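Undergrad: One predicted model, sequence on top.
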Amino acid sequence: MTDDELIAAARAAAGHSYSPYSGFAVGAALRFTDGRVFTGTNIENAAYGPTVCAERVAVFKAMSEGVRGGLETVAVTGPPGKGGGSPITPCGVCRQVLTELAQLGGTDPDILCVGDHEVRKVKLTELLPHAFGPASLK
């Protein structure tokens, strides 16, 4: 799957968002070195605290299927026109969860931050330098 196809998968996932409070539908798609792709979308809750971001939904789907590493690329999309149409990045909690999965496989995945007319490609370690992870507990 190409980066463009991964972005399209993230956009399609955003179509299933449950975001009645923020109106900010987010989609995420994770590509692994073995070719598998897992998608997720944000799920809001009236109590706000139980809300789950798209990236975490995708990570949890992958891990619930037994994936423990091999994270290669992540695409994150937001709703067109919102936030000025600028590329969006994973929130801090999602960066931590992505780091856990990446460190299990010793990878530093590309993060495709998608906006209306621009895609910024950055490494996960650029978004969360000096991250706490599994090795920190040894």
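TA: Ah, there it is. Numbers count the residues shown, from 1 in each chain.
Undergrad: C-alpha only now, for contacts and for neighbours.
TA: Noted.
Undergrad: And the helices in the chain, which stretches?
TA: Using DSSP state H, the helices of the chain run over 3-14, 54-64, 92-105, 124-127.
Undergrad: next up, a second structure to put side by side with the first:
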Amino acid sequence: MDTGTIVDLIERCQKAKAHSYNRYSNFRVGAALLCQDGTIYTGCNVENASYGLTICAERTAIVKAVSEGHRMFTAIAISSDLVHEFITPCGACRQFLVEFGVDWEVFMTKPDLTYKRMKTGELLPLCFVPEALEKDRVNGPA
């Protein structure tokens, strides 16, 4: 992936956090998802008084893309307001990311636009992937 695309993705995720609905945690998160065809979808976290119903920025961006017919992704960038640490996806988001492959890029950023790059599968080692549902089981295949 070229540097210009990475910078664009990181800038878009930084802008996306401005739309965050974070009245409970005051923790803004933004995401920008790059589809294989070059389309970019952004997302932000949307909190809920019932905390378990909160939706993370990464999942918001993926749901937007999937709802428009996209299933193949190249990269996602995520941002928050953390100054000294790179934002990382939560466990639920890591599982959500590997649903669409274990070998695409995740750019975890800081507000100064620096980033750390990892593959989805690196973020969730020994992950449970869709192919696992096709493996032999005690009672035979599904």
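TA: Looks like it arrived, so ask away. Bear in mind the structure is a predicted one, so any value in this text is a computation, not a measurement.
Undergrad: Post the TM-score for the overlay when you can.
TA: The TM-score (TM-score structural alignment, normalised by the length of the first structure) is 0.89; 130 aligned residues with a CA RMSD of 1.3 Å.
Undergrad: about what we covered before: for the helices of the first structure, give me CSV that also has distance to Gly35 of the first structure and mean neighbour count.
TA: Shown next, in CSV, are the helices of the first structure (distance: least, CA to CA, whole Å; neighbours: other CA atoms under 10 Å):
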stretch, distance to Gly35 of the first structure, mean neighbour count
helix 3-14, 11, 21
helix 54-64, 12, 21
helix 92-105, 15, 18
helix 124-127, 19, 17
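Undergrad: Quick one: distance of stretch 75-94 of the first structure to the chain centre.
TA: Distance, stretch centre to chain centre, for stretch 75-94 of the first structure: 10 Å (CA atoms, centre = their mean, to the nearest Å).
Undergrad: which ones are touching the residue lying closest to Leu34 of the second structure once chain neighbours are set aside?
TA: Computed as CA to CA, 6 or more residues apart in numbering, the closest residue to Leu34 of the second structure that is not its neighbour in sequence is Ile40, at 4.6 Å. Ile40 of the second structure is in contact with Leu9, Ala32, Leu33, Leu34, counting by CA atoms under 8 Å, 6 or more residues apart in numbering.
Undergrad: burial count for the aligned residue in the first structure for Ala77 of the second structure?
TA: Mapped onto the first structure by TM-score structural alignment, Ala77 of the second structure lines up with Ala75. Using other CA atoms under 10 Å, Ala75 of the first structure has 31 neighbouring residues.
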